[in-house]
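Colleague: Mind looking at a prediction? Sequence and model below.
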Amino acid sequence: MTWDLLNIIGTLAFALSGVVVAMEERYDLMGVYILGFVTAFGGGAIRNLLIGVPVTALWGQGPLFMIAFVAITILFVFPKFLDRRGSMWGVFFDAIGLAAFATQGAIFAADMGLPVSAAIAAAALTGTGGGMVRDLLAGRRPLFLQKEIYIAWTLLAGIPIGLGFITHPIGYGVIVVSIVVLRMLSVYYQWRLPSRHLSDA
């Protein structure tokens, strides 16, 4: 139940995130669908490759494809849902997808009996994979490579779940909400990770 719910939330949120980026870049209808789908399913595909799950498992997610298709279509036909803050909606959808898929990836690794390092990696790659593919296809610098705090929030899922500290659906929900809130706060207050340049040496 928890797994399926996180899958639906993450897929829906990342699909909408992809649509927002596609419309910001003025893509046509096919471009919108392609970017929406690769954002929604890119993270899961990368996770499956990492832990050895056959890529063909992706094609068994028919209901999720339909959910993503309907969401993409609605947002494309009725873009006014985003009003004048489309970019902030894109960040919000991305934060939800990041949180849901990072938690799901950590659960996946923990259920397979893998060490905490694998749970952290699975959380990071599942949470950021779809957004990474989206940004690359849109010609943008991937968020996880920028100074703003993005991929670091996946540690909130990978560490406690990988160590077995959190195993209950309520705990998973707390992690998801925490990542979304912290991600949005980091954008609003422009929190940044330390960075260095060669000129600083």
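Modeller: Received, thanks.

Colleague: C-alpha from now on. contacts and neighbour counts both.
Modeller: Will do.

Colleague: surely Thr154 meets Thr126?
Modeller: No. Using CA atoms under 8 Å, Thr154 makes no contact with Thr126, being 9.3 Å away.

Colleague: quick one: contacts for the most centrally placed residue in the chain?
Modeller: Geometric centre of the chain, nearest residue: Leu98, 3.1 Å, by CA atoms, centre = their mean. Contacts for Leu98 (CA atoms under 8 Å, 6 or more residues apart in numbering) come out as Gly10, Gly127, Thr128, Thr154, Ile179, Val180.

Colleague: Alongside the first one, take a look at this:
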Amino acid sequence: MTWEVFNVIGTIAFAISGAIVAMEEEYDILGVYILGIVTAFGGGVVRNLLIGVPVSAIWEQGVLFQLALFVMTAVFLFPNNVLKHWTKWGNFTDAIGLAAFAIQGALYATNMNHPLSAVIVAAVLTGSGGGIIRDVLAGRKPLVLRSEIYAAWAILAGLAIGLGIAKSPIQLYVLFAIIVTFRVLSYTYKWRLPNRTLKARSY
């Protein structure tokens, strides 16, 4: 039941995120649907490929597809004065999708008795895979590659679940809240991981 809840939360959040990005890039309604679908389900497809689940399993989620289509249609039909405020929440809905799908992916791998390394990979790919595909299709630098901390929070989810720190539904929901909070803080306060550049400095 907990797995299904996070699946629904992640699908809704990423469908909204994909639709908002598509409208920011001035795509037509077909583009909105395509970007929203790949954002909501792309991470799950990549995860399935790597942990040995048939990709065709994605088509068994008919209800989630319908839910995603409904959400994207609703966002597309919202008045412009409402959407102007919604675009400010794009990073927030993406944070919710990241947390929900990272936990869901980790649970998926754990239920298949995969080792910790596979649990972490499943968390990262499920949490960020859809967003990467969305940003590439929108011609943007993927969030996971930007300076603000992003994928590290998915790794945190994989570690917590793979090591058995978060097991019960309450613990998983607390973990969800923690990841969303840290992701919001990281883009609000520009938290960054160490990086180097090979570009020559201009003086």
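Modeller: Happy to help now that I have it. This structure is a prediction, so every number in the text was calculated from the model and none was measured.

Colleague: Would you pull the TM-score for this pair?
Modeller: The TM-score (TM-score structural alignment, normalised by the length of the first structure) is 0.95; 201 aligned residues with a CA RMSD of 1.5 Å.

Colleague: and the residue nearest to the centre of the first structure, what element?
Modeller: helix 86-111 (DSSP states H and E).

Colleague: quick one on the thing from earlier: spell out which residues are contacts of both of Thr154 and Thr126 of the first structure.
Modeller: By CA under 8 Å, 6+ apart, the residues touching both Thr154 of the first structure and Thr126 are Ala102.

Colleague: Can you pick out the residue with more neighbours from these two?
Modeller: Thr126 (32 against 29; other CA atoms under 10 Å).

Colleague: Surely the more buried one and Arg47 touch.
Modeller: Yes. Using CA under 8 Å as the test, Thr126 of the first structure is close enough to Arg47 to be in contact (5.4 Å).

Colleague: which neighbours do those two share?
Modeller: With CA under 8 Å, 6+ apart, Thr126 of the first structure and Arg47 have common neighbours Gly105.

Colleague: contacting residues for Met23 of the second structure?
Modeller: Met23 of the second structure neighbours (CA under 8 Å, 6+ apart): Val32, Phe76.

Colleague: tell me the SS of Asp130 of the second structure?
Modeller: Just to correct that, residue 130 of the second structure is Gly rather than Asp. Secondary structure assignment for Gly130 of the second structure (DSSP: H, G, I helix; E, B strand; the rest coil): helix.

Colleague: Would you check that it makes contact with Gly43?
Modeller: Yes. In this structure, Gly130 of the second structure is within contact of Gly43 by CA under 8 Å, at 4.3 Å.

Colleague: Kindly state which residue of the second structure is aligned to Arg26 of the first structure.
Modeller: Using TM-score structural alignment, the partner of Arg26 of the first structure in the second structure is Glu26.

Colleague: For Thr167 of the first structure, which three-state class applies?
Modeller: coil.

Colleague: what sits against it?
Modeller: Ile161.

Colleague: Ok, Leu143 of the second structure next?
Modeller: Gly131, Ile132, Asp135, Tyr150.

Colleague: so how far is Gly105 of the second structure from the closest residue to the second one other than its chain neighbours?
Modeller: Spelled out, it's Ile132 of the second structure. With CA to CA, 6 or more residues apart in numbering as the criterion, Ile132 of the second structure has its nearest non-adjacent residue at 5.1 Å, and that residue is Pro142. Using CA to CA, to the nearest Å, Pro142 of the second structure is found at 20 Å from Gly105 of the second structure.

Colleague: the more surrounded of these two?
Modeller: Gly105 (32 against 17).

Colleague: Please name the nearest non-neighbouring residue to the more buried one.
Modeller: Closest to Gly105 of the second structure by CA to CA, 6+ apart is Ala123, at 4.7 Å.

Colleague: Tally up the residues packed near the nearest residue to Phe92 of the second structure once chain neighbours are set aside, please.
Modeller: Nearest residue to Phe92 of the second structure in three dimensions, chain neighbours excluded: Val184, at 6.7 Å (CA to CA, 6+ apart). Val184 of the second structure has 20 neighbours, counted by other CA under 10 Å.

Colleague: which SSE is Val184 of the second structure in?
Modeller: Per DSSP H and E: helix 169-188 holds Val184 of the second structure.
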